[in-house]
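K.L.:
got a structure for you, letters missing:
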C-alpha cells in the first residue's frame, strides 16, 4: 500500500500499546506517516529500540520505552514518558492483548481467566484513567477488539468475551468523556495473519476456510486496521463516538 498523502495528525501526539509488531506497529506507522509524533511500547526493550529506529528511518518522529500493560505502575510510566517526551497526548490506541490458552469455558482455570481479563480489559481501563489526565477537547481513544467479540467461538471463547467487554467499555467511557470533548471508539478486526493470529492460519486448508468465511473472500491486512484507526482518531470522525467499527470483510457484527 502506498504511503498516505493525508497529514491529519500534524502537531498531534499518539501513544499505541503493543506496537512493535503486527496490527499495533501498523497503526503506529500509519499515524506517524500522517504527521503524528508516535510513542511505541511493548514488553521487550530490544523490540522497542528496533521499532523506534525503524520508524525514524522512515521519517517518522517516534520514541518508546518498554511497558508491561499488566503492571499499573508501568502504564502510568508510559503515559508520563509520552507527555514528558512530546508535551502532551492527543491519541491513545489500546491494542495490547493476550490469549494464553484455548479450550472450553467450563474448563478454563482461574489463573488464565485472571490473566486474560487483566491484560485485555483491566489494563485498557487503567491506561485510559492515566491518559485522560493529559488529554484535552478534541482528543481521541480507540480500543482494539475483535470480530470474535460478537459471537465468541470455541476454542477461543474466553479471549473473545474479553473483547466483548471492550465494546461495553467503549460505550461507557464515551458517555463519561463526551462532555469533555474526548471521543472513544473501537475497532474490531477480522483475521489478520500476524504472529498473534498464526494459529488461525496454521495450514493452507485452515487459511482458506478463514478467508472464505467473510464476504470479501480475503484475510485482513494490517493496513486495513491502521486505516480504520486513523479515520476514527482524526477530525474526519469528529462526530463519531461510542461506536465499534467492524473491519472484517463483512463478518457478522451484532451481539
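P.N.:
Perfect, I can see it now. Everything quoted here is computed from the prediction, not taken from an experiment. Numbers count the residues shown, from 1 in each chain.
K.L.:
From here on, just use CA atoms for contacts and neighbour counts.
P.N.:
OK.
K.L.:
what residues are up against residue 177?
P.N.:
183, 184 (CA atoms under 8 Å, 6 or more residues apart in numbering).
K.L.:
Would you confirm that it belongs to a helix?
P.N.:
Yes. With DSSP: H, G, I helix; E, B strand; the rest coil as the criterion, residue 177 is part of a helix.
K.L.:
Relative to residue 47, how far out is it?
P.N.:
Counting by CA to CA, to the nearest Å, the separation of residue 177 from residue 47 is 33 Å.
K.L.:
Could you do residue 33 as well?
P.N.:
20 Å.
K.L.:
next one: residue 195
P.N.:
Distance from residue 195 to residue 47, by CA to CA: 14 Å.
K.L.:
Give me the contact list for stretch 34-45.
P.N.:
4-20, 28, 31-32, 48, 51-52, 60-68, 78, 82, 86.
K.L.:
Within the helices and strands, which one has residue 14?
P.N.:
Residue 14 is part of strand 13-16, with elements assigned from DSSP states H and E.
K.L.:
longest single strand anywhere in the protein?
P.N.:
Counting residues, the longest strand in the chain under DSSP state E turns out to be strand 183-189.
K.L.:
Buried by neighbour count: which residues of stretch 224-242 qualify?
P.N.:
224-230, 232-234, 238, 241-242 (16 or more other CA atoms under 10 Å).
K.L.:
Pasting the second one now:
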C-alpha cells in the first residue's frame, strides 16, 4: 500500500454495474473492500475488553471487529439474519486473532432485540466495555414526495432508536473507563438532497452523542462518534446508481473513496485509553471533505 493518501487505495472509476438488493454482501463488490485483514497490526490497546459492535458483519463494522480483536478485545457482533455469510467471515477473522466472537443475528428496529443482544453479550462475557453503534439503514429519494412513512420510521428505528435502547441496556453493565462509539456520517452536515431521511438520522446521532456524553461523564463512561465520508462498503451498491458508483469519492480532496480499514483506527482511539480525554467529540474521516 502506498504512503501517498491519494493512491493508497483504488481510485475512480469503479465498475458501475454492480447494484445489489438489500441488505448487501461483501463478496460481489468490485474491487474487494479492505477491512484490514492483511494490514492491521494491534498494539494491545484493548486487551481483554468486551466489545459489542452492531453491523459487525461487513464494511466499517467488520474493520472495527478485526482491529478490536487484534488489539486484544473479545467481540459480540450483531447483524441481519440475511447477512450470515458475511458475519461468519468476520467471526473467522476475530478467532484467527485468538479472540472469542459471539454472533447475534436479528433486526435492530425491534426494541426487544436490542435489549436481548446486550443481555446475551453480558451472559457470554460477564460485562460490556465498549458499545459500537455502527449499524445503519440508508434510503434515498428523488424528491420530497418519494419519502414514505415506512422509510422515515424504519430509518429512525434502525439508526437512532436502537442506539438509545442499546445504551440503556448496556450502561448498567459498564465500568468507569468504558466507552460508547457511534457512527454518524458526513451527511449529518452535508445533507445531500437525495439522502433526506438518512441525513436527518445522522444529524440526530451527532446530537445524541453530545447529550449522552454529558449524561454519562459522571459515571466515567465516554461517548464519541465517527463521521465517515464516502466509504467502499456494501451500502454503496445498494443505494447508488451505476454512474454514482463509478465516481464514488472522486469529489473528495483525496480523489477517492475511503476503505473500511481506514476508519478502524478512529474507533480504536475512541474505545481505548489513548482517547481518555475525548468525550462528546465528532471525528471526521472524510477524505478531506469539510463538515461545516
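P.N.:
The structure has been received and is ready for your questions. All values derive from a computational prediction rather than experimental measurement.
K.L.:
circling back to that earlier point, mind checking which of residue 33 and residue 47 of the first structure has more residues around it?
P.N.:
Legend: neighbour count by other CA atoms under 10 Å for residue 33 of the first structure and residue 47, higher for residue 33 (24 against 19).
K.L.:
give the contact list for the more buried one.
P.N.:
So residue 33 of the first structure contacts 3, 4, 7, 59, 60 (CA under 8 Å, 6+ apart).
K.L.:
still on that earlier bit, can you redo the buried residues of stretch 224-242 of the first structure as TSV with distance to residue 163 of the first structure and secondary structure?
P.N.:
Conversion of these to TSV gives the following (distance: CA to CA, whole Å; DSSP: H, G, I helix; E, B strand; the rest coil):
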residue	distance to residue 163 of the first structure	secondary structure
224	19	helix
225	16	helix
226	18	helix
227	20	helix
228	17	helix
229	17	helix
230	20	helix
232	18	helix
233	20	helix
234	23	coil
238	24	coil
241	18	coil
242	15	coil
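K.L.:
can you redo those residues as TSV with distance to residue 133 of the first structure?
P.N.:
As requested, those are exported to TSV (distance: CA to CA, whole Å):
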residue	distance to residue 133 of the first structure
224	30
225	27
226	25
227	27
228	25
229	22
230	22
232	21
233	18
234	20
238	20
241	19
242	20
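K.L.:
All the helices of the stretch 151-292 of the second structure, residue numbers only.
P.N.:
162-170, 187-190, 196-216, 235-239, 242-246, 260-271 (DSSP state H, counting those that start in this stretch).
K.L.:
now swap in the stretch 1-150 of the second structure and tell me
P.N.:
59-70, 84-96, 111-125, 149-156.
K.L.:
Now tabulate the ones you listed in a markdown table and tack on distance to residue 197 of the second structure.
P.N.:
Output for the helices of the stretch 1-150 of the second structure, formatted as a markdown table (distance: least, CA to CA, whole Å):
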| stretch | distance to residue 197 of the second structure |
| --- | --- |
| helix 59-70 | 21 |
| helix 84-96 | 27 |
| helix 111-125 | 20 |
| helix 149-156 | 6 |
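K.L.:
what's the matching residue for residue 230 of the second structure over in the first structure?
P.N.:
Aligned by TM-score structural alignment, residue 230 of the second structure pairs with residue 191 of the first structure.
K.L.:
meant to ask about residue 254 of the second structure
P.N.:
Match for residue 254 of the second structure (TM-score structural alignment): residue 216.
K.L.:
Neighbours of that match, how many?
P.N.:
By other CA under 10 Å, the burial measure for residue 216 of the first structure, its neighbour count, is 13.
K.L.:
Spit out the contact partners of the nearest residue to it once chain neighbours are set aside.
P.N.:
Counting by CA to CA, 6 or more residues apart in numbering, the nearest residue to residue 216 of the first structure once its immediate chain neighbours are dropped is residue 249, at 5.1 Å. Contacts for residue 249 of the first structure were tallied using CA under 8 Å, 6+ apart; they are 190, 214, 215, 216, 217, 218, 219, 220.
K.L.:
Adding neighbour count and distance to residue 95 of the first structure, write the contacts of residue 33 of the first structure out as a markdown table.
P.N.:
Listed next are the contacts of residue 33 of the first structure as a markdown table, based on neighbours: other CA atoms under 10 Å; distance: CA to CA, whole Å:
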| residue | neighbour count | distance to residue 95 of the first structure |
| --- | --- | --- |
| 3 | 9 | 22 |
| 4 | 11 | 22 |
| 7 | 14 | 23 |
| 59 | 11 | 23 |
| 60 | 22 | 20 |
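K.L.:
which one in the first structure is aligned with residue 217 of the second structure?
P.N.:
Counting by TM-score structural alignment, residue 217 of the second structure lines up with residue 178 in the first structure.
K.L.:
residues in contact with its match?
P.N.:
Counting by CA under 8 Å, 6+ apart, residue 178 of the first structure touches residue 241.
K.L.:
redo that, cut-off 6 Å
P.N.:
Residue 178 of the first structure is in contact with no residue at all, counting by CA atoms under 6 Å, 6 or more residues apart in numbering.
K.L.:
again, but for residue 6 of the first structure
P.N.:
Residues near residue 6 of the first structure by CA under 6 Å, 6+ apart: residue 34.
K.L.:
What does it correspond to in the second structure?
P.N.:
Aligned partner of residue 6 of the first structure by TM-score structural alignment: residue 43.
K.L.:
Provide the aligned range in the second structure for stretch 73-80 of the first structure.
P.N.:
The aligned range for stretch 73-80 of the first structure is 112-119, by TM-score structural alignment.
K.L.:
mean shift between that stretch and the first structure?
P.N.:
Its aligned residues in the first structure lie a mean 1.0 Å from stretch 112-119 of the second structure after superposition (mean CA distance after the TM-score superposition for the first structure).
K.L.:
chain center to that stretch: distance?
P.N.:
18 Å (CA atoms, centre = their mean, to the nearest Å).
K.L.:
Quick check: residue 151 of the second structure vs residue 198 of the second structure, distance?
P.N.:
Taking CA to CA, one finds residue 151 of the second structure at 9 Å from residue 198 of the second structure.
K.L.:
make that residue 208 of the second structure, sorry
P.N.:
Going from residue 208 of the second structure to residue 198 of the second structure by CA to CA gives 15 Å.
K.L.:
So for these two, which residue has more residues nearby?
P.N.:
Taking other CA under 10 Å, residue 208 of the second structure and residue 198 do not tie; residue 198 has more neighbours (26 against 20).
K.L.:
And for the alignment partner in the first structure of residue 160 of the second structure, the neighbour number?
P.N.:
By TM-score structural alignment, residue 160 of the second structure lines up with residue 121 in the first structure. Neighbourhood size, residue 121 of the first structure [other CA under 10 Å]: 22.
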